[in-house]
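Asker: let me see the structure of the following:
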Amino acid sequence: MFKVEDIRKDFPILSRKVNGKPLVYFDNAATSQTPKQVIDAIVDYYSNYNANIHRGVHTLSQEATDLYEQARHKIQTHFNAKFSHEIIFTSGTTHSINLVANGFSSLLKKGDEIIVSALEHHSNIVPWQMLCERTGAILKVIPMNQQGELEIADYDKLLSKNTKLVFVNHVSNALGTINPIQYIIEKAHHVGAAVLIDGAQSCPHIKTDVQALDVDFYVTSAHKICGPTGVGMLYGKEEWLKKLPPYQGGGEMIAEVTFEKTTYADLPHKFEAGTPNICGGIAFGVAIDYMNAIGFETIATYENELLEYATNELLKIDGLKIYGTAKNKTSVISFNLAGIHPYDVGSILDKLGIAVRTGHHCAQPIMDYYKIPGTVRASFSFYNTKSEIDTLVNGVKKAKMMLS
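Answerer: Here you go, the predicted model:
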């Protein structure tokens, strides 16, 4: 039985006050909060195991290596990758995307085509623009509609024999839209294109099976899924990871080094140059364990209740408009009050202890499409409550009264 009050006890930060008010944390799409189980794992690492990995014969190094590789195996199991060496530890989603983009610099030529969607985070736009500048490839965009959904019929028309890469987020960070990635992947493969799915926003809500999807690359960040900042993962099919050149040179990613020639290590070390975020990787594995202990079906059911409740209550406020009304979405609501800048609303909510995100959410093309400067974004997690949503609704009403 899911009891939110018991879950909330795992998160120390939820008991603090902001501006004299109990914290209401609705910025989960930016960073989820961290349970004490993960915090304890971080303290335990630095208290008992702090040593460099893979290279030492001493006990601390061996123990730290075992913990780090166990975490890799946990992530492999969670995402159902075929091999543990298909899981590359990175500093996060942005690092993972740039690693792949850099690798394709040597595989693309002028006239090749890359497809992204209109719903992308800047991290899944800018690296591909840079790749096109380096290679002469052409960037094409799947358009969106007023509901915040992709125009899939237009995607079908964009695909051609020249399409080499398709990059789409699983879930829009700005609107919460869940994209039809299974269809997108299958259609791309029909023309021989590789597919990267940005899973940063989906991983807290959806348990993804990369083999069932048959996706070529899948990326995410630990801090979206109750883990620490500064660590994430790139899943890549073994065949693709072997084709891509190393992203960085240095220790750990080499087999043999001479001044005449260097040979590279096998996967996954080929892409893990230098000393990694060892503690972060271990804590990432603990966060995965924590989320799975609660259960992703349980999480999805509860978060959908929060989304429905918040949507109904917010829409009772005159002049409030929600952007992103896709039939299939996660627990994110982007909204504005008529005639009031979102930053001003967010500032008043902060005074009331309510943490929301305001602005374009690193998704400026979406805001340009709606012809707005940005939105107020409230994003919910399984440790939030309906009473907190009531606090948000009352806060928005107060902001409207003060700013109108």
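Asker: CA atoms for contacts and neighbours, from now on please.
Answerer: Noted.
Asker: the residue lying closest to Leu139 once chain neighbours are set aside: what secondary structure?
Answerer: Once flanking residues are discounted, Leu139 sits nearest to Ile114: 4.9 Å by CA to CA, 6 or more residues apart in numbering. Secondary structure of Ile114, reduced to three states by DSSP: H, G, I helix; E, B strand; the rest coil: strand.
Asker: you'd agree Ile114 is up against Ile138?
Answerer: Yes. Between Ile114 and Ile138 there is a contact at 6.0 Å, judged by CA atoms under 8 Å.
Asker: who's more crowded, the two?
Answerer: Ile114 (26 against 19; other CA atoms under 10 Å).
Asker: separation between that one and Glu5?
Answerer: 46 Å (CA to CA, to the nearest Å).
Asker: sorry, back to before: report the contact partners of the residue nearest to Leu139.
Answerer: By CA atoms under 8 Å, 6 or more residues apart in numbering, the contact set of Ile114 is 128, 137-140, 163-167.
Asker: break down the stretch 301-404 of the chain into its helices, ranges please.
Answerer: Assigned by DSSP state H, counting those that start in this stretch, the helices in the stretch 301-404 of the chain fall at 342-351, 364-370, 386-403.
Asker: out of these, which comes closest to Phe104?
Answerer: Nearest to Phe104 among the helices of the stretch 301-404 of the chain is helix 364-370 (24.6 Å), distances taken as CA to CA.
Asker: what residues sit buried inside the closest one?
Answerer: Using 16 or more other CA atoms under 10 Å as the test for burial, helix 364-370 gives 364, 366-367.
Asker: re the thing from before, select from the contacts of Ile114 the one having the most neighbours.
Answerer: Trp128 (27 neighbours).
Asker: that one contacts Ala101, doesn't it?
Answerer: Yes. If you go by CA under 8 Å, Trp128 and Ala101 touch, sitting 6.5 Å apart.
Asker: sequence B follows; please return its structure for comparison with A:
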Amino acid sequence: MKFKSCLVFSIFLVIAIVKAEVFDITKFGAKPDAEISKALSDAWAAACSAQQPSQLLIPKGRFCLNVAEFKGPCKAPIEVKIDGTVVAPEDPIVIPKGAQWITFSYVSGLKITGSGTVDGVGGAMSWPTDDPINTIEKGSPLQYNLCFNFVKDSSITGITSKDSKNYHVNLMTCTNVIFDNFHVSAPQASPNTVGIHIGWSKNITVKNSVIETGDDCVSTGDGCESIHIEGVKCGPGRGISVGGLGRNKGEKPVVGVFVKNCTFTGTENGAWIKTWPHSHRGDASDIHFEDLVMDKVENPIIIEQDYCPHIECKKNSPSEVKVHNVFIKNVKGTSTSPEVVKLRCSTSNDGCENVQISDINLTYDGNKGPAVQECHNVKPVYTGQILPPGCAPDAIN
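Answerer: Here you go, the predicted model:
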């Protein structure tokens, strides 16, 4: 018994010794309602150079931030705790050209926690109503709220991303990152405000989160492997998507996307795969949409290989992206269009292959006729209960 007591005391002693040092930004000169770029940078430098695990604290209060880059590698794991509200400049031009608003790069063992908010202050100055996507692509300096580059073994929990000027979150070349109890908040009419976009990344999880935005709730781009999206409430927004793929030369394959136990409320799309017509070659496989609930969704299930949202496309030229091994299972709810399942696959030999649909029950909430499935250039395999009935082989064109 004495030995056990000594052991317990030793464990508590070790825990006390390695307890994270706290770097509170107010100790580095940050003040409420003032700009905190320098204080935040100094606090990060101190935390990143600490030999033991540390915490960078943004306490309760409202803080203004022009731009911040948290760059590693660091000597020990860091927790960034956001309990306050961090506010971006309203005018996107204030942020230096080519920079994002808040960026984490080359960091491992990062934890972002707290109950606070990063507010991108999107609005009239950053959400143009006249052809907004073209405006962005022609060089309008609209920034992401949170950008993660080369981040590994990390998690983001509890915080809210509000009114981003562009994407709320962009992950590029990240590995083993988890979003849990993460909240995205933006109006339905906010253009290009994708909730979480994932590109060139592996083993990414988004779970138990609420995403309310004006674009895709979660989108998976090329070069991704083992993406897990579970327990997400999407809406308003444009759905949970794979793609659009094939627009750029040299895109890497997408392998393994698992969307499960998600709900879609008033969204444009639900389960969504999209590739560009007249595309470069690409590949997307092992895609699973399972246990989904649709509530007045315009396109509950859609494969769209003629995706062309905002610029002129050569739609007469087929997509060269191969979409194969797609599994759609246990999807139920209501649609605001009669075509509750739309499988618009490419005429190319690299179009859709092995699309399996099982146990769906989707009804049309409208007065334009019965619910139907629409199939082009694909022969889906149906099993289980299928309502409405699947496309008849002689109706597939």
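Asker: got a TM-score for the two of them?
Answerer: The TM-score (TM-score structural alignment, normalised by the length of structure 2) is 0.24; 147 aligned residues with a CA RMSD of 6.4 Å.
Asker: following whichever strand or helix holds Leu13 of structure 2, which helix or strand comes up?
Answerer: Assigned by DSSP states H and E, Leu13 of structure 2 belongs to helix 2-17. For helix 2-17 of structure 2, the following helix or strand on the C-terminal side (DSSP H and E) is strand 21-24.
Asker: which of the residues in the helix or strand just after that following strand are buried?
Answerer: Sequence-wise, the next helix or strand downstream of strand 21-24 of structure 2 (DSSP H and E) is helix 37-48. Under the neighbour-count criterion of 16+ other CA under 10 Å, helix 37-48 of structure 2 has 37-45, 47-48 buried.
Asker: what about the strands in the stretch 151-300 of structure 1?
Answerer: Along the stretch 151-300 of structure 1, counting by DSSP state E, counting those that start in this stretch, strands occupy 163-169, 194-198, 217-221, 232-236, 254-257, 262-264.
Asker: would JSON lines of those with distance to Gln70 of structure 1 be doable?
Answerer: Converted to JSON lines, the strands of the stretch 151-300 of structure 1 look like this (distance: least, CA to CA, whole Å):
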{"stretch": "strand 163-169", "distance to Gln70 of structure 1": "28"}
{"stretch": "strand 194-198", "distance to Gln70 of structure 1": "24"}
{"stretch": "strand 217-221", "distance to Gln70 of structure 1": "18"}
{"stretch": "strand 232-236", "distance to Gln70 of structure 1": "14"}
{"stretch": "strand 254-257", "distance to Gln70 of structure 1": "22"}
{"stretch": "strand 262-264", "distance to Gln70 of structure 1": "23"}
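Asker: which one of the ones you listed lies nearest to Asn304 of structure 1?
Answerer: Checking these against Asn304 of structure 1 by CA to CA gives strand 163-169 as the closest, at 20.0 Å.
Asker: helices or strands up against the closest one?
Answerer: Under the contact criterion of 3 or more CA pairs under 8 Å, 6 or more residues apart in numbering; DSSP states H and E, strand 163-169 of structure 1 touches strand 113-117, helix 181-190, strand 194-198.
Asker: now those in JSON lines, with distance to Ala300 of structure 1?
Answerer: Converted to JSON lines, these look like this (distance: least, CA to CA, whole Å):
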{"stretch": "strand 113-117", "distance to Ala300 of structure 1": "25"}
{"stretch": "helix 181-190", "distance to Ala300 of structure 1": "18"}
{"stretch": "strand 194-198", "distance to Ala300 of structure 1": "19"}
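Asker: closest one to Thr59 of structure 1 among the ones you listed?
Answerer: Closest of these to Thr59 of structure 1 is strand 194-198, at 37.6 Å (criterion: CA to CA).
Asker: what angle separates that closest one from strand 217-221?
Answerer: Angle of strand 194-198 of structure 1 versus strand 217-221, following axes from the mean of the first three to the mean of the last three CA atoms, to 10 degrees, is 20 degrees.
Asker: buried residues, strand 194-198 of structure 1. List them.
Answerer: By 16+ other CA under 10 Å, the buried positions in strand 194-198 of structure 1 come out as 194-198.
Asker: on that earlier part again, measure the residue nearest to Leu139 of structure 1 to Gln211 of structure 1 for me?
Answerer: In terms of CA to CA, Ile114 of structure 1 sits 23 Å off from Gln211 of structure 1.
Asker: go on, Pro22 of structure 1?
Answerer: 43 Å.
Asker: kindly report the same for Ile299 of structure 1.
Answerer: In terms of CA to CA, Ile299 of structure 1 sits 23 Å off from Gln211 of structure 1.
Asker: next one: Thr220 of structure 1
Answerer: 16 Å.
Asker: likewise for Ile75 of structure 1?
Answerer: In this view, Ile75 of structure 1 and Gln211 of structure 1 are 14 Å apart by CA to CA.
Asker: who has more neighbours, those two?
Answerer: Ile75 (25 against 13).
Asker: after the helix or strand where Lys342 of structure 2 lies comes which helix or strand?
Answerer: Per DSSP H and E, Lys342 of structure 2 falls inside strand 339-344. As assigned by DSSP H and E, the chain's next helix or strand after strand 339-344 of structure 2 is strand 352-364.
Asker: and the angle for that next one with strand 339-344?
Answerer: 160 degrees.
Asker: count the neighbours of the closest residue in space to Glu304 of structure 2 that isn't next to it in sequence for me.
Answerer: Leaving out its chain neighbours, the residue that sits closest to Glu304 of structure 2 by CA to CA, 6+ apart is Lys274, at 4.7 Å. Here the number of neighbours of Lys274 of structure 2 (other CA under 10 Å) works out to 22.
Asker: for Lys260 of structure 2, same thing?
Answerer: Neighbours around Lys260 of structure 2, by other CA under 10 Å: 19.
Asker: which strand or helix spans it?
Answerer: Using DSSP H and E, Lys260 of structure 2 falls in strand 254-265.
Asker: just checking, what packs against that strand?
Answerer: By 3+ CA pairs under 8 Å, 6+ apart, strand 254-265 of structure 2 packs against strand 225-230, strand 233-234, strand 282-297.
Asker: quick one, the next helix or strand after the longest one and strand 254-265 angle?
Answerer: Spelled out, it's strand 282-297 of structure 2. Heading C-terminal from strand 282-297 of structure 2, the first helix or strand you meet, by DSSP H and E, is strand 299-304. If you take the same axes, to 10 degrees, strand 299-304 of structure 2 sits at 150 degrees to strand 254-265.
Asker: what residues does strand 299-304 of structure 2 touch?
Answerer: Counting by CA under 8 Å, 6+ apart, 268-275, 294, 334-337, 339-345 sit against strand 299-304 of structure 2.
Asker: repeat the analysis, applying 7 Å as the threshold.
Answerer: Applying CA atoms under 7 Å, 6 or more residues apart in numbering, the contact partners of strand 299-304 of structure 2 are 268-275, 294, 335, 337, 340-345.
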